[in-house]
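[1] no sequence for this one, just the structure:
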């Protein structure tokens, strides 16, 4: 490491913090309980930041990545985790990218621990450069309010003498009132009419409709199997999509079951006359439900099943006291019709100077 990449004022050392690395699957496994306990202490309750989510991503989708987890301990107590992964591009010049575990299929990733402690974030970044000599730092989708964003940008300016490219990724979320009647009356008359029409036409064909929720490790696998079947049918014209990748489907299957053991998985199934009409794959914590995906039977597109499915999900979640339905990334028009408000996450990228850095930025 050159002089510019040594300790700086911004990472003024907390000598009581020791940084170590974990690059083996067995070591990753051993972190499970400490990792989740740290997440709870730091109030990082999103399922995407749990050990289970990261482990299942690594297990199923990390085959072309190197494990590069950094661990911060203060007097043997875990105080921070940098859940990094490395990937080398097949180019004549070595191009190495450092990312978070779970990138590309996960919203709202971050360092695990007290993100307000910029010193630990600086230590993580400097240690990652020293140990693995990456050319591109590409960190996907921090929550916009995360203090880690400012810490990463400051580190890049001070240590690399480079500016981060900050890409704002749009999303939408619905703020839920305490009563469904208030939510319903807050929708536009046109939207209420659309939902009623969809339900009436669907009931004319299938009779009474029911909404079931799979939450237990016993019930989730069957519900997810149906969800994947319908998603594959919906995307059959796009054979290169995620739902046609076996490793992604295996990841969703196993992570949904793993999170169900912690009460974080909710798969909603709308049925009529014994037939599955649509499913919503959700994950959640106290107060917040994350809508990861909606699957509706493509043969029933004319019935607009998705509108009534989402409406029933919202009604169910209001009844159990949830305050936000987060549609995650993407600003599809249908989300706005449910009263969703804009939100943003931040993707930070910074490449080192020189040929390898420029090549890394071009490849990503």
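    Right, received. Where do you want to start? Everything numeric in this text was worked out from a predicted model, so none of it was measured.

[2] rest of the way, CA atoms for contacts and neighbours
    Noted.

[3] gap between residue 64 and residue 17?
    Distance check for residue 64 against residue 17: by CA to CA, to the nearest Å, it reads 31 Å.

[4] more crowded one of the two?
    residue 17 (20 against 12; other CA atoms under 10 Å).

[5] I'd say that one and residue 72 touch.
    Yes. With contact defined as CA atoms under 8 Å, residue 17 counts as touching residue 72 (6.2 Å).

[6] Can you show me the helices along the stretch 1-150 of the chain?
    25-30, 32-41, 51-61, 118-132, 148-155 (DSSP state H, counting those that start in this stretch).

[7] Helix 148-155 and the longest one, what's the angle between them?
    With axes from the mean of the first three to the mean of the last three CA atoms, to 10 degrees as the criterion, the two stretches helix 118-132 and helix 148-155 enclose an angle of 60 degrees.

[8] For helix 118-132, list every residue counted as buried.
    118, 119, 120, 121, 122, 123, 124, 125, 126, 127, 128, 129 (16 or more other CA atoms under 10 Å).

[9] same thing with the second one?
    By neighbour count, and taking 16+ other CA under 10 Å as the criterion, the buried residues in helix 32-41 are 35, 36, 38, 39.

[10] Among those residues, which one sits closest to residue 96?
    residue 35 (26.4 Å; CA to CA).

[11] next, the one to line up against it:
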């Protein structure tokens, strides 16, 4: 434990963010401690799982065991940083974090991130945990503690459910502290509410959706012997089948759809929460959907299929069988990732997710933004006030397409704009004026040269 990382470890009522709603004020003597050793991490197991069971918003991977397993596999060049809020000695909030010391975007920046995430990606939909009924108050205390921490340059909270109060609470606190902050929204997860029976589910769909479900199911059954079943035993055999189908499809970008970890599947199987929905075609498994039950919802975490049967939409057919099976066992919801191949995204609206990035200084943000553009990744659009990007950035791709000379000029423009911006941020008016004058002269010479050729 390193108390020096948080200058103020006890945050009384007076230290909270001001609000007119007295009911949302944090309780007195809420204490925030930093957990940074494996021994302390292990000691959190019972309190972690208690909060996870109580939390209004969580995921199937938000258990202590899964996070510990993830940390054991990914701890290289990372430092454990878990914030724990306590009231009267009892944990009321946990923000699992790690410090990435490998250098963000090759800039040497130290990034503070959620445990189980990589940069902006949150493939397992993990997030902080809060005591039910006290989420807003605890989130304010933890947001202040996050901003008070030392030793990082960029704080990246990867996309998480918008109902979790920490992201926007942190963004507002950063804005009040005059820190640069970017907020992005997405609808990556789809939540499908399930009625009491299959016929009621079909009636809830549009006529076009019902026709598509029936057509795809009948077309597949008419072309190939097909059987749906749920695989309940043998995690290793399940993983082997998933990996085999994945290799057959040669899906790009493994980081977007990581293989489910064996430990998490074993834990879910032992608790009776694991479901591997399978579609057997011509005697072999042609599509699988790995799901876990979370309270009264079924959450599909990964799907794979045999590309030889792609024209019959095996994943779409499989998911409809899975929904029918989930209704039969009393599930009230069915969740899946949007935007994946052969998914019926229009069956359910996506839920709002929020991604927050906080920069320690203007210079850090400028360097981060410049590197993001150079790597081809457009920075997110912030909903809070932030310094506008140079105009040349928005035209960079078009200039690059015009030819190598235009691309070289665009790169030079960007470098000069960045230097001018850095000088303005540092308050060096003379340097900023000199750089701006030099830039104008160079641009004029380039324009006259182009006109004379």
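    On my side now, so go ahead. Just so you know, these numbers come straight off a predicted model, no measurement behind them.

[12] Quick TM-score on the pair, please.
    After superposition, the two chains reach a TM-score of 0.83 (TM-score structural alignment, normalised by the length of the first structure), with 353 aligned residues with a CA RMSD of 3.3 Å.

[13] circling back: quick one: the buried residues of helix 32-41 of the first structure as a markdown table, columns for distance to residue 175 of the first structure too.
    Shown next, in a markdown table, are these (distance: CA to CA, whole Å):
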| residue | distance to residue 175 of the first structure |
| --- | --- |
| 35 | 30 |
| 36 | 27 |
| 38 | 28 |
| 39 | 24 |
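
[14] Between which two of these is the distance greatest?
    35 and 39 (6.3 Å).

[15] which neighbours do these two share?
    Overlap of the contact sets of residue 35 of the first structure and residue 39 (by CA atoms under 8 Å, 6 or more residues apart in numbering) consists of 50, 112.

[16] re the thing from before, distance to residue 221 of the first structure for the buried residues of helix 118-132 of the first structure - can I get that in TSV?
    Output for those, formatted as TSV (distance: CA to CA, whole Å):
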residue	distance to residue 221 of the first structure
118	40
119	42
120	39
121	38
122	41
123	41
124	37
125	38
126	42
127	40
128	38
129	41
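
[17] what's the closest of those to residue 346 of the first structure?
    Distances from residue 346 of the first structure to these, taken by CA to CA, are shortest for residue 121, at 16.4 Å.

[18] Now check the first structure for the residue matching residue 54 of the second structure.
    Mapped onto the first structure by TM-score structural alignment, residue 54 of the second structure lines up with residue 41.

[19] residues in contact with the closest residue to its match other than its chain neighbours?
    Counting by CA to CA, 6 or more residues apart in numbering, residue 41 of the first structure lies nearest to residue 113, which is 7.8 Å off, once chain neighbours are set aside. The contact partners of residue 113 of the first structure, taken as CA under 8 Å, 6+ apart, are 38, 39, 41, 42, 44, 79, 80, 81.

[20] any idea what residue 113 of the first structure aligns with in the second structure?
    Residue mapping for residue 113 of the first structure onto the second structure gives residue 130, with TM-score structural alignment as the criterion.

[21] which stretches of the stretch 151-300 of the second structure form strands?
    Per DSSP state E, counting those that start in this stretch, the stretch 151-300 of the second structure carries strands over the ranges 154-161, 180-186, 189-193, 226-231, 274-281, 284-294, 297-305.

[22] Show me how far the next helix or strand after the last one is from its chain's centre.
    Beyond strand 297-305 of the second structure on the C-terminal side, the first helix or strand identified by DSSP states H and E is helix 314-328. Put simply, helix 314-328 of the second structure sits 26 Å off its chain's centre (CA atoms, centre = their mean, to the nearest Å).

[23] repeat for stretch 47-64 of the second structure
    That offset, for stretch 47-64 of the second structure, works out to 17 Å (CA atoms, centre = their mean).

[24] Would you work out how far apart the start and end of it are?
    With CA to CA as the measure, the first residue of stretch 47-64 of the second structure is 9 Å from its last.

[25] ok, and the closest non-adjacent residue to residue 332 of the second structure?
    Spatial nearest neighbour of residue 332 of the second structure, excluding adjacent residues (CA to CA, 6+ apart): residue 194 at 4.8 Å.

[26] longest single strand anywhere in the first structure?
    Counting by DSSP state E, the longest strand found in the first structure is strand 77-89.

[27] what helices or strands is that strand leaning on?
    Applying 3 or more CA pairs under 8 Å, 6 or more residues apart in numbering; DSSP states H and E, we find strand 77-89 of the first structure packed against helix 32-41, strand 66-74, strand 95-100, strand 112-113.

[28] For these, could you give me a markdown table that also reports distance to residue 320 of the first structure?
    Output for those, formatted as a markdown table (distance: least, CA to CA, whole Å):
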| stretch | distance to residue 320 of the first structure |
| --- | --- |
| helix 32-41 | 22 |
| strand 66-74 | 37 |
| strand 95-100 | 33 |
| strand 112-113 | 28 |
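
[29] Among those, which comes closest to residue 273 of the first structure?
    Between residue 273 of the first structure and those, the shortest separation by CA to CA is 41.9 Å, and it involves helix 32-41.

[30] and the closest one, how far from the second structure on average?
    Taken over the aligned residues, the distance from helix 32-41 of the first structure to the second structure averages 1.5 Å (mean CA distance after the TM-score superposition for the first structure).

[31] tilt between that helix and strand 77-89?
    Using the same axes, to 10 degrees: helix 32-41 of the first structure against strand 77-89 is 110 degrees.

[32] helices or strands up against helix 32-41 of the first structure?
    Going by 3+ CA pairs under 8 Å, 6+ apart, helix 32-41 of the first structure lies up against helix 51-61, strand 77-89, strand 112-113.

[33] roughly how far is that helix from the heart of the chain?
    When C-alpha coordinates are averaged (CA atoms, centre = their mean), helix 32-41 of the first structure and its chain have centres 18 Å apart.

[34] what does that helix rub up against?
    45, 49, 50, 51, 52, 78, 79, 80, 81, 112, 113.

[35] repeat that with 10 Å
    Contacts with helix 32-41 of the first structure, where a contact means CA atoms under 10 Å, 6 or more residues apart in numbering, come from 28, 42-46, 49-52, 55, 71, 77-81, 111-114.

[36] what angle sits between it and strand 66-74?
    Using the same axes, to 10 degrees: helix 32-41 of the first structure against strand 66-74 is 60 degrees.

[37] picking that back up, what mean distance separates the longest strand of the first structure from the matching residues in the second structure?
    On superposition with the second structure, the mean distance recorded for strand 77-89 of the first structure (mean CA distance after the TM-score superposition for the first structure) is 1.5 Å.

[38] Could you list the buried residues of that strand?
    Within strand 77-89 of the first structure, the residues scored as buried using 16+ other CA under 10 Å are 78, 79, 80, 81, 82, 83, 84, 85, 86, 87, 88.

[39] Equivalent analysis for stretch 26-35 of the second structure, please.
    Buried, per 16+ other CA under 10 Å, within stretch 26-35 of the second structure: 26, 27, 30, 31, 32, 33, 34, 35.

[40] That's all I had, so thanks and see you.
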